[in-house]
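Q: Quick one: sequence plus predicted model below, questions after.
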Amino acid sequence: MNYQSSLEFLFQALPMFQRVGASAFKKDLSNTLKLCAHLGNPQNKFKSIHIAGTNGKGSTAHALASVLQEARYVTGLYTSPHLKSFRERIKINGIEIPESEIVNFVKAHKVYLLELKPSFFEMTVALSFDYFARMGIDYAVIETGMGGRFDSTNVINPILSIITNIGFDHEQFLGDSLDKIAFEKAGIIKEKVPVIIGQSQAATTEVFQNKALEKVAPITFADQSIHARFNGYSEDSDGKNRVVYEIEGTSSYIKKVHLDLLGNYQSKNLPGILASINILKSQGLLIDQKQLFAGLANIVANTGLKGRWQTLSTNPLTICDTGHNIDGIQDIVAQLLTLKNDQQLYMVLGMVKDKAHDKVFEKLPKEARYVFCEADQPRSMPAEALKNLAAGFGLKGTVVTEVNAALAYARGKAKPEDLIFIGGSTFVVAEINDL
């Protein structure tokens, strides 16, 4: 087998939520446990940090991995979904898993995989654990996929659990209320393992407190003692623009950080990130202030993170972001409106079928000009249908089906001083040629 045929085996022979939706979702960890046992339980051969949440878990995972790398720990990072390459999901010190590792894994275990019939996600998780264990990493930062309790990553026994926030997303699988969704995410809380809750929410606090009590797990609500306040932008000595955050609170020993993730919504993630570093240091990890600052200032360079408030070009300023649920879109719109004065805002938008479209449309600015598109993906909402739905909310625009053609159309209409945003779905961002 070569790399391409190995990928085809992963993508086509096995169900995958990213492509087929509900049929790939299993409320059962048995396949992952069997597969890990077949591999010699690699998940028990390294220390791990487990992260769940509706929004912010990817940014938090990459931030912590970056800090650990700066502290000279060999750091594995498992995230999903990928944007451009499957190999983005599995990294060590920011370097993607080699093609040969994927080929060898499929070759060595193909017979067993055909017999067990695990999902794409179950097999990818096992592949990452096996790779991390064989490479002898110090720590792994593991991001859950959709939920927590039945997420395939939930076979690890981490040294720290983190839940970033709870919002409405994947309600058909996780529940139709915040407390039900929180219950699923709380499934990553383990016996006597500290847990950080990034954002306090009235509807979810009791859920997390009860689960932590049940598991005798020390619980910290990060935003109750650490606050991050946006304080503008700076051009640092390396010539790169970064966001400056003032840090306040009794649990923070630093007063200011520079972050290379430019979305203002990172202010919601920073308390959880800083509280997590405090816990890790209390467990004996050696992370000094200089390494912490460098890790937060160089997340993109250290980990290769893409698609988080990423500038694609200027004149006109063109920004993409993978935020796709109600809370994510609301944060994106809020920041876009701070950038827009008298300029025209163009929104190049595509979404998947199984989202709460009406709730998202309620958050979108009516004065924007919309270009509706669709990613080349079975779960995508047809662009024409998206336009028709949006019209009912006073959102007007045109249809240009292919993602890059839609972006080119917006650029052709926009003046140099105007503002273009492209997103609405991770799949849309993944297809941008400029990314």
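A: Sure, I can see it. Residues are numbered from 1 along each chain as shown.

Q: CA only for contacts and neighbour counts going forward, please
A: Noted.

Q: who's in contact with Arg402?
A: Check again: residue 402 is Glu, not Arg. Glu402 is in contact with 373-376, counting by C-alpha atoms under 8 Å, 6 or more residues apart in numbering.

Q: can you map out the strands along the stretch 301-435 of the chain?
A: Assigned by DSSP state E, counting those that start in this stretch, the stretch 301-435 of the chain shows strands spanning 310-313, 317-321, 345-349, 369-372, 397-399, 419-423.

Q: Ala140 belongs to a strand, doesn't it?
A: Yes: under DSSP: H, G, I helix; E, B strand; the rest coil, Ala140 sits within a strand.

Q: Just list the residues touching it, thanks.
A: Here Ala140 is in contact with 46-49, 65, 75-78, 132 (C-alpha under 8 Å, 6+ apart).

Q: Okay, and the spatially most central residue of the chain sits in which element?
A: The centroid of the chain falls nearest to Gly58 when counting by C-alpha atoms, centre = their mean (2.8 Å). Applying DSSP states H and E as the criterion places Gly58 in helix 57-70.

Q: What are the buried residues along that helix?
A: 57-70 (16 or more other C-alpha atoms under 10 Å).

Q: So what touches stretch 275-283?
A: 64, 160, 162, 194, 196, 222, 226, 251-252, 287.

Q: Among those residues, which one has the most neighbours?
A: Ile162 (29 neighbours; other C-alpha atoms under 10 Å).

Q: what's the following helix or strand after the helix or strand containing it?
A: Ile162 is located in strand 160-163, with elements delineated by DSSP H and E. Toward the C-terminal end, the helix or strand that comes next after strand 160-163 (DSSP H and E) is helix 171-174.

Q: now, which of the contacts of Glu402 sits nearest His109?
A: Asp376 (30.8 Å; C-alpha to C-alpha).

Q: related to what we said a few turns ago, please compute how far the strand holding Ile162 lies from its chain's middle.
A: 14 Å (C-alpha atoms, centre = their mean, to the nearest Å).

Q: now do stretch 368-384
A: Stretch 368-384 has its C-alpha centroid displaced from the chain centroid by 21 Å (C-alpha atoms, centre = their mean).

Q: Leu64: what's it in contact with?
A: With contact set as C-alpha under 8 Å, 6+ apart, Leu64 has these partners: 141, 273, 277, 295.

Q: from these, which would you call buried?
A: Applying 16+ other C-alpha under 10 Å to these flags 141, 273, 277, 295 as buried.

Q: nearest to Ala334, of those?
A: Closest to Ala334, out of all of those and judged by C-alpha to C-alpha, is Ile273, at 22.6 Å.

Q: neighbours around Ser282, how many?
A: 10.

Q: Now, the contacts of stretch 275-283 that are in helices?
A: Among those, the residues falling in helices (DSSP state H) are Leu64.

Q: any idea which of the contacts of stretch 275-283 is the one closest to Gly304?
A: Leu64 (13.3 Å).

Q: Please report the distance of that closest one from Val403.
A: Per C-alpha to C-alpha, to the nearest Å, Leu64 is found 32 Å from Val403.

Q: Take this one as well and set it beside the first:
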Amino acid sequence: MEHQSVQLFTRFKLTQARYKSKIDWLFHQFPAFQKQGGIAYKPGLSHTKKLLNHFNLDITKLKAVHIAGTNGKGSTCSFLSSLLTEANHKVGLFTSPHIFDFRERIRIDGAMITQTEVLDYIEDVQALKLDFKPSFFEITFVLAVKHFLDQGCDYCIFETGMGGRLDATNVLQPVATAITNISRDHTEFLGNTPEAISKEKAGIIKANTPLFIGKKEAHSFPIFESKSKKKDAILHVNQNQYPFEGLPKYQKENFNLALDLFDFLSKRKSHPDNVEKALQHLEQNTGYGLRLECVAESPKLYLDVSHNDVGIQKSIEYAKNQTKGKLYIIFGGAKDKVYSDRTLEVLDNTQSSLCLFSNPRSKSKEDWENVIRLLENEIPVFSNLREATAQIKSKLSEEDTLLITGSFFLISDYKPSFW
């Protein structure tokens, strides 16, 4: 019995080592936006189509929902997935980026793809004689398609990686598309104005396929309306106003959009029991978490992955409204991020600290010092999240709140032992 336990443990350790080796190869062999930023961006659909053909994958067999937007697209994907799971459907969910484990990107009813499936697939990719170099995202997307087809999913919910028109996911032939909201992000690829970005996002609109949007925005609605007419795609503007408890205002908008999609897919109005269960079992059904999640009380600790101006400002506003005492912020950012005057003003007028993270895309101390020169107040810069959390926690009263925000990468450095 003891010998068998040793064998199992040894086999487990070998699998873990092999898995880590293959994931490292995946990150380093091909560009990955999560590690390298803009140089990893490969717009266009030809590589994705070729890779799908190499694996003989028929994308038309997926009953897919394709969701784009600047903020809220990942939340909307997760909300819709949970609603469908609670309605007894088998649901594939593809989102990005991951926080702790690559497999978070690909789930069915909340269960991550297995290490064995990832290992086998990467080895198959390594064995292919390709005349092109697919990107990390293209490889990962095709793995999701393969997994969902192999497992016979009823519905598959896909979040775009960046933009829409030239995103790898845009090879999908979905039964519905959705766009959450539009603001400035990834401007070096998608354009410098909300209108230009809207045109890129509108690229996911398909012929005779309904488009769902959360609300009419002056800079984006005329573009979506025009493109929908050209494509004979019926445009639905969200009308749901479900009375939620405990969700931030902006998340209510995302959930109501998900409800619109669910009602269309199921051809019936959502039952209140199904809605409540979808929210109650959200993490179990989708793995969704760490998007403005309160993980401790007295004092409160919020972990949040907002990483552009609009999302960051909304998270700070929400956290301020939830605290009885002072709000403290630990803020991290990627090297290529430029923040608006409004975001800098909010940080300048809050008990804020800046923090580096372990991912190579982190702003350096010198980068942050250049930002600080634009502010009125001196803001400390910490070299790692453990140090920042320890120092700030020592200052907090039971009525205070600490918000850690600004980047997926900063949150991925957090460990419960820090608190």
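A: Sure thing, it's come through. All figures in this text were calculated on a predicted structure; none of them were measured in a lab.

Q: I'd like the strands of the stretch 301-435 of the first structure laid out as a markdown table, including mean neighbour count and distance to Ile166 of the first structure.
A: A markdown table is the format used below for these (neighbours: other C-alpha atoms under 10 Å; distance: least, C-alpha to C-alpha, whole Å):
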| stretch | mean neighbour count | distance to Ile166 of the first structure |
| --- | --- | --- |
| strand 310-313 | 16 | 24 |
| strand 317-321 | 21 | 19 |
| strand 345-349 | 25 | 24 |
| strand 369-372 | 25 | 28 |
| strand 397-399 | 18 | 32 |
| strand 419-423 | 26 | 21 |
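
Q: Present the ones you listed as TSV; the columns should include distance to Gln12 of the first structure.
A: Below are the strands of the stretch 301-435 of the first structure laid out as TSV (distance: least, C-alpha to C-alpha, whole Å):
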stretch	distance to Gln12 of the first structure
strand 310-313	31
strand 317-321	28
strand 345-349	28
strand 369-372	29
strand 397-399	30
strand 419-423	26
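
Q: right, so of those strands, which gets closest to Lys190 of the first structure?
A: So among the strands of the stretch 301-435 of the first structure, strand 317-321 is nearest, using C-alpha to C-alpha, at 32.3 Å.

Q: Just tell me the aligned range of that closest one in the second structure.
A: Residues 300-304 of the second structure are matched to strand 317-321 of the first structure when aligned by TM-score structural alignment.

Q: and that stretch, how far from the chain's centre?
A: Taking mean C-alpha positions (C-alpha atoms, centre = their mean), stretch 300-304 of the second structure and its chain are 17 Å apart.

Q: Also stretch 321-331 of the first structure?
A: That offset, for stretch 321-331 of the first structure, works out to 12 Å (C-alpha atoms, centre = their mean).

Q: Please say which position in the first structure Asn208 of the second structure maps to.
A: By TM-score structural alignment, Asn208 of the second structure lines up with Lys192.

Q: Any idea how many residues pack against the residue lying closest to its match once chain neighbours are set aside?
A: Closest residue to Lys192 of the first structure apart from its sequence neighbours, by C-alpha to C-alpha, 6 or more residues apart in numbering: Ala217 at 4.2 Å. Ala217 of the first structure has 19 neighbours, counted by other C-alpha under 10 Å.

Q: Need the counterpart of Ala217 of the first structure in the second structure.
A: That one, Ala217 of the first structure, aligns with Ala233 by TM-score structural alignment.

Q: Against Leu51 of the second structure, how distant is its match?
A: Taking C-alpha to C-alpha, one finds Ala233 of the second structure at 29 Å from Leu51 of the second structure.

Q: Same check on Glu399 of the second structure?
A: Counting by C-alpha to C-alpha - Glu399 of the second structure and Leu51 of the second structure are separated by 54 Å.

Q: before we move on, what about His3 of the second structure?
A: 44 Å.

Q: Looking only at neighbour counts, state which of those two leads.
A: Per other C-alpha under 10 Å, whichever of His3 of the second structure and Leu51 has more neighbours is Leu51, with 21 against 8.

Q: Go ahead and confirm the residue nearest to Lys192 of the first structure touches Ile196.
A: No: in this structure, Ala217 of the first structure is not within contact of Ile196 by C-alpha atoms under 8 Å, at 10.1 Å.

Q: quick revisit: ok, now which ones touch the residue nearest to Lys192 of the first structure?
A: Counted by C-alpha under 8 Å, 6+ apart, Ala217 of the first structure has contacts 189-195.

Q: Over to Phe46 of the first structure?
A: When contacts are counted by C-alpha under 8 Å, 6+ apart, Phe46 of the first structure touches 132-133, 136-140.

Q: Most neighbours among the residues you listed, which one?
A: Ranking the contacts of Phe46 of the first structure using other C-alpha under 10 Å puts Ala140 first, with 29 neighbours.

Q: Tell me which residue of the second structure matches up with it.
A: So Ala140 of the first structure corresponds to Cys156, using TM-score structural alignment.

Q: Quickly note the distance from that match to Lys146 of the second structure.
A: Remark: distance between Cys156 of the second structure and Lys146 of the second structure (C-alpha to C-alpha) = 12 Å.

Q: Which strands or helices does the lengthiest helix in the second structure pack on?
A: The longest helix of the second structure (DSSP H) is helix 2-29. If contacts are counted by 3 or more C-alpha pairs under 8 Å, 6 or more residues apart in numbering; DSSP states H and E, helix 2-29 of the second structure sits against helix 115-127.

Q: Run the angle between the next helix or strand after the helix it packs on and helix 115-127 for me.
A: Counting by DSSP H and E, the next helix or strand C-terminal to helix 115-127 of the second structure is helix 136-151. Counting by axes from the mean of the first three to the mean of the last three C-alpha atoms, to 10 degrees, helix 136-151 of the second structure lies at 120 degrees to helix 115-127.

Q: got the angle between helix 136-151 of the second structure and helix 2-29?
A: Relative orientation of helix 136-151 of the second structure and helix 2-29, computed by the same axes, to 10 degrees: 130 degrees.

Q: mean shift of helix 136-151 of the second structure relative to the first structure?
A: Per the superposition on the first structure, helix 136-151 of the second structure and its aligned residues are separated by 0.5 Å on average (mean C-alpha distance after the TM-score superposition for the first structure).

Q: Give me the buried positions along that helix.
A: 136-149.

Q: Can you lay out those residues as JSON lines showing distance to Leu290 of the second structure?
A: Shown next, in JSON lines, are the buried residues of helix 136-151 of the second structure (distance: C-alpha to C-alpha, whole Å):
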{"residue": "Phe136", "distance to Leu290 of the second structure": "24"}
{"residue": "Phe137", "distance to Leu290 of the second structure": "22"}
{"residue": "Glu138", "distance to Leu290 of the second structure": "25"}
{"residue": "Ile139", "distance to Leu290 of the second structure": "26"}
{"residue": "Thr140", "distance to Leu290 of the second structure": "22"}
{"residue": "Phe141", "distance to Leu290 of the second structure": "23"}
{"residue": "Val142", "distance to Leu290 of the second structure": "26"}
{"residue": "Leu143", "distance to Leu290 of the second structure": "25"}
{"residue": "Ala144", "distance to Leu290 of the second structure": "22"}
{"residue": "Val145", "distance to Leu290 of the second structure": "25"}
{"residue": "Lys146", "distance to Leu290 of the second structure": "28"}
{"residue": "His147", "distance to Leu290 of the second structure": "25"}
{"residue": "Phe148", "distance to Leu290 of the second structure": "25"}
{"residue": "Leu149", "distance to Leu290 of the second structure": "29"}
